[in-house]
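Novice: predicted structure and sequence below. I'll ask about it afterward.
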Amino acid sequence: MATIPIVVKHQGTKYDIEVDPESTGEVFKFQLFSLTGVEPERQKILVKGGQVKDDTPMSKFEFKPGQAIMMLGTPSQEVLARPKEPIKFVEDMTEAEAAQQEGATPAGLTNLGNTCYLNSTLQTLRAIPELQNALAKYEPQSASTAGLLPPLDLTKQLRELYKYMSETQEAYVPHAFLTALRTAFPQFAERSRTGHGFAQQDAEEAWSQIVTQLRQKLRVKDAPDTPETSFIDKYMQGEFTSQLECDEPAAKEGGELPVTSKETFLKLNCHIDANTNHLRDGIANGLSEKLEKRSEALGRDAVYTKTSKISRLPKYLTVHFVRFFWKRETQKKAKIMRKVTFPLELDLVEFCDDKLKGMLVPVRDKVREVRKDEEDIERARKRRKRNATGEDEADIPGGKGAKKEDKKDEKKPSTSADGDVEMGETYKTDAEIDAERDAALLAAKKELNALIDPSLAKDDGANQSGLYELRGVVTHQGASADSGHYTAYVKKTAPVDAKTGKRKEEDGKWWWFNDDKVSEVTADKIEALAGGGESHSALILLYRAIPLPSAEGTTE
């Protein structure tokens, strides 16, 4: 069948084009793409008898020679460019280059004899990118001033360990770090009482000792002209405002006033009792405690209640499930098996004091509003994409049964006698609708940025919304701290887009580090770590403050 010459109008320009009646709308759209630069998925072609879709036979429209039709749409801003660097194939990469590629499996750690407690701790701490950056800049003191030989500097050995792990996908043997740990803390060199080799240790104790060493040695500067501060104090230390008050009314009547104090913390404890079902219950238990001390008003010892509220939330929050206790009968640390669930996203605003709560609540609420807007926009774009392929037409903007608000102020076009389209009102293209929604979203993000209290905005090592996302979990399997097995789960970090420089969306999957074995698992595996038996249960949780969108619309 012969082609038919028609005219396509687009943004004031007319294009002569030959239409093959035996072809499809997809072919026609690519013809227009070559002329206008508007990608096929961004084109809206208005023809008497309906829109041109990819699978529409062009014979359906019965074009007449010289007939004019209209196309709406604008090209995207993406520009194809030649790669700045030549493409390098995996087979030609070094081991270090291959280890740093997108999707590369991270290195595991070899078990050197009951060292799973250490391997799981190291893998979870490695999930803090700021820690790795600070370690890369760390320079140990000389042996004469530090009192230690350089190989025994725990912070230096951690720097070297993470450096080597970043350059391989094979299991790494942490001999040097283990030697430094046992030198600094001889408890980890304890020999097994039941056989040869070293004894199993508590991962929480290893975590605490490593963090304590880093707190003393690893320091960072916000700017060249600012003083140094401890990395741990900046990123992992919180603060309590506590009130101590006697339980007996007679003390108050005798003039004894509650005592208010401030103290720092490096982890929140989740205390587990018969009523603890969720992480929130355990944290609440840990913020209220009873103690006995002398009351001057009563002239004797009395019971006091210490109630704590959080007055600073760190960017990285450690939560410890207090599952182990000393059992006199067996002279061992026994394990509390109770199931305690925990969220992938944690809201700690309710545990903050009134001053901090007043700063966090407006930001937290705006974050949730912005998230909903982002989800709505993404959902609308996906519906339009399905519409372009003819799927789910009743549930897409502009399709049958679509809501009027999907496209505002639109009217059906009329057709002149010569078949040309006469527009009563200008249609909004998908690109224009996207631009309007993106502008509204950017305005909301700027409003969110303005809500951040200036004192919090200056503290980039603090949480500015009260919301956290789970990034790592240390687990324990077994009934005793002196036995069993530790592993770690770390959430996969999305790679950076080479074109935009922005981080891509995460896929929600996790790495499971079981000593030298590393495998990818889905989020439902994390939800199964609530405990309830001798299977793997969470012992340490590492949360990170959720990233906030900046005033420029990017994520900080």
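Specialist: Alright, I've got the coordinates.

Novice: CA atoms for contacts and neighbours, from now on please.
Specialist: Fine.

Novice: quick one: distance of the lengthiest helix in the chain to the chain centre.
Specialist: As assigned by DSSP state H, the longest helix anywhere in the chain is helix 354-388. Centre-to-centre, helix 354-388 and its host chain are 15 Å apart (C-alpha atoms, centre = their mean, to the nearest Å).

Novice: give me the buried positions along it.
Specialist: Residues 356-357, 359-361, 363-364, 366-367, 370, 373, 377, 380-381, 383-384, 387-388 are the ones in helix 354-388 that count as buried (16 or more other C-alpha atoms under 10 Å).

Novice: next structured bit after that helix?
Specialist: strand 414-415 (DSSP states H and E).

Novice: so who does the residue nearest to Trp207 when sequence neighbours are not counted touch?
Specialist: Leaving aside its sequence neighbours, Trp207 sits nearest to Thr121 (C-alpha to C-alpha, 6 or more residues apart in numbering; 6.0 Å). Contact partners of Thr121, counting by C-alpha atoms under 8 Å, 6 or more residues apart in numbering, are Ala203, Ala206, Trp207, Val474, Ala488.

Novice: Lys9 versus Thr121, what's the distance?
Specialist: Going from Thr121 to Lys9 by C-alpha to C-alpha, to the nearest Å gives 65 Å.

Novice: same thing with Glu422?
Specialist: Distance check for Glu422 against Lys9: by C-alpha to C-alpha, it reads 12 Å.

Novice: against that first model, consider the following:
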Amino acid sequence: MSILVNIKWNKTQLNDIELDTNQDVLTFKTQIYAMTNVPVDKQKIMFKGKILKDDSDLPSMGITAGTTLMMMGTPEGGELKKPEVVQKFVEDMTPEERAKILHEKLGVTLPAGLENLGNTCYMNSTVQCLKRVNELKDALKNYQDNQPGYDQNKVMAMAAKKLFTDLDFKGEPFAPMNFVQAMRMVFPQFDEVDDHGHHKQQDAEECYSNLLTAFKNSLKLSEEEGGDLVEKLFGIELENTVTNSENKDEPPQHTKETQLRLSCHIDNNNNPINHLAEGLKISLCGDMEKFSDTLQRNAVYHKESKINKLPSYLTIQFVRFYWKKESTLQGTKAGKAKILRNVTFPKVFDLYDFCTDELRKSLDLGREFERKLREEEDNRRLQGKDVEMADESKQDDGKDKEEEKKLVINKKKAQQEEEIKVSDAMLYRPHGIGLDTGHYQLIAVVTHKGRSADGGHYVGWVHQSGDDWLQYDDDLVSTVKTDEILALRGGGDWHTAYLCIYRKLEVTK
């Protein structure tokens, strides 16, 4: 039997709808779907406050002709859709989400520390400093293993890819477990343990050299780009001249070699070194003994090295650790010892005096251009001071001094911020755009704290922007100023510079 009923749906009234009481509710819903576009599973039909189930017996429910049924449901296409991007407030984001947003939107990287996994501070500090070499970091993050077969260098490159990516996007301290395991597998010396099964402290410079060697063998460029990324970034081409000190008639020997770092010797036969330049000079020249073809015996030769090609990044190791012989008189055993002497190093280091004559000629062009730019900048600064003095004299004529002071302060602050942006852009822009001057600016330092070479603690110090630096003490990250970095010169048990990384400065208009 069929009857006519009414349906009230939200603000819509549907009248004279045919209802076959011999059919079930599900069939009736299908009929309503054709009229309202509300899916069957989304319909809720109510009679006398009760929801009709799909298998309800209609005749027994007392529905008669003219009855008004209530319906709830949303038609297809009218549903509330979940937003494609859920808006989140910064305070509700995880550190990793904040780091990703800042990196993508502003190009800002939230510093992330590395947890110490058992005397791994030597590795943590080294990695944080290498991360400041933008070209190396980007190459590792984009590294693709396209060659079949197992290779230890590829293992380190893939582990470094994950580590540097995590350092950019984690936004909080984390355990570099994958990288540590890879390094200990590829370089077994870093897997050495003591009698109690604890991993021993290792040398940060050894870690630095091994990592660069692994990256050198895996990060290859095209022939047009230079072929070898690590050598292109860190390679220092030296021109060596060896002369026989006992036979000046013997022709000098000229050779070339490439190194990835220079050494700053501190102890020069009990003639202490006070400055980086002094120690570097000693390391680039010295006497040695070898066989002389002209004298047919061993003779003393003098070797002097000059830089023939400047690297993009200059790494200098302070030779603070040495092997100390056993002394029965002092009651000491043989082993590594540390030189605590105070050795200063500059923010900007000039390599001009360490270069070959040929290289100096090309540097002279850049240095002359730099001198002219400096004179122009000095003139602009003097003109700016004249304007400030004129403004101050106007204040004395009765103007609102407080307002004028605020304007001057805000103007100076804006100028300083702009100068920092320009300075950072000049420091970290791609090389090859300007002229070389021989000047390098400090961007990272690895320090060692303590008197023992087999113990102590390593910390990484990395330039951030302007006068601001980041101190990476394993998982703890704090900010410091340049003056605090230059105070890491040694002379006691405090943090002492062990590795310094400088970036080449180029001059352009």
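Specialist: Yep, that arrived. If you're wondering where the values come from, they're calculated on a predicted model, not measured in any experiment.

Novice: quick one on the thing from earlier: which one's more surrounded, Glu422 and Lys9 of structure 1?
Specialist: In terms of neighbours (other C-alpha atoms under 10 Å), Lys9 is the more surrounded of Glu422 of structure 1 and Lys9; the figures are 17 against 14.

Novice: the more buried one sits in which helix or strand?
Specialist: Element membership of Lys9 of structure 1, judged by DSSP H and E, is strand 4-10.

Novice: that strand maps to which residues in structure 2?
Specialist: Alignment of strand 4-10 of structure 1 against structure 2: no match, by TM-score structural alignment.

Novice: tell me the SS of the residue nearest the centre of structure 1?
Specialist: The centre of structure 1 sits closest to Glu469, judged by C-alpha atoms, centre = their mean, with a distance of 5.7 Å. Going by DSSP: H, G, I helix; E, B strand; the rest coil, the secondary structure assigned to Glu469 of structure 1 is strand.

Novice: structure 2: which residue goes with that one?
Specialist: Using TM-score structural alignment, the equivalent of Glu469 of structure 1 in structure 2 is Gln441.

Novice: leaving out sequence neighbours, find the closest residue to that match.
Specialist: Setting aside the residues directly before and after it, Gln441 of structure 2 is nearest to Val348 in space (C-alpha to C-alpha, 6+ apart), at 4.4 Å.

Novice: show me what the one you found aligns to in structure 1.
Specialist: Alignment note (TM-score structural alignment): Val348 of structure 2 maps to Glu345 of structure 1.

Novice: which of the contacts of Thr121 of structure 1 show up in structure 2 as well?
Specialist: Cross-checking the contacts of Thr121 of structure 1 against structure 2 gives Ala203, Ala206, Trp207, Val474, Ala488 as conserved contacts, using both residues aligned by TM-score structural alignment, their matches' C-alpha atoms under 8 Å.

Novice: got the contact list for Lys394 of structure 2?
Specialist: No contacts exist for Lys394 of structure 2 under C-alpha under 8 Å, 6+ apart.

Novice: I meant to write Ile282 of structure 2 there.
Specialist: Going by C-alpha under 8 Å, 6+ apart, Ile282 of structure 2 touches Cys264, His265, Asn268.

Novice: considering those residues, which are maintained in structure 1?
Specialist: Using both residues aligned by TM-score structural alignment, their matches' C-alpha under 8 Å, structure 1 keeps these contacts from these: Cys264, His265.

Novice: quick one, which of the contacts of Ile282 of structure 2 are buried?
Specialist: Buried members of the contacts of Ile282 of structure 2, counted by 16+ other C-alpha under 10 Å: Cys264, His265.

Novice: looking at the contacts of Ile282 of structure 2, which one is closest to Ser465 of structure 2?
Specialist: Ser465 of structure 2 has its nearest neighbour among the contacts of Ile282 of structure 2 in Cys264, at 27.0 Å by C-alpha to C-alpha.

Novice: gap between the alignment partner in structure 1 of Val387 of structure 2 and Gln31 of structure 1?
Specialist: Alignment note (TM-score structural alignment): Val387 of structure 2 maps to Arg384 of structure 1. Distance of Arg384 of structure 1 to Gln31 of structure 1, given as C-alpha to C-alpha: 22 Å.
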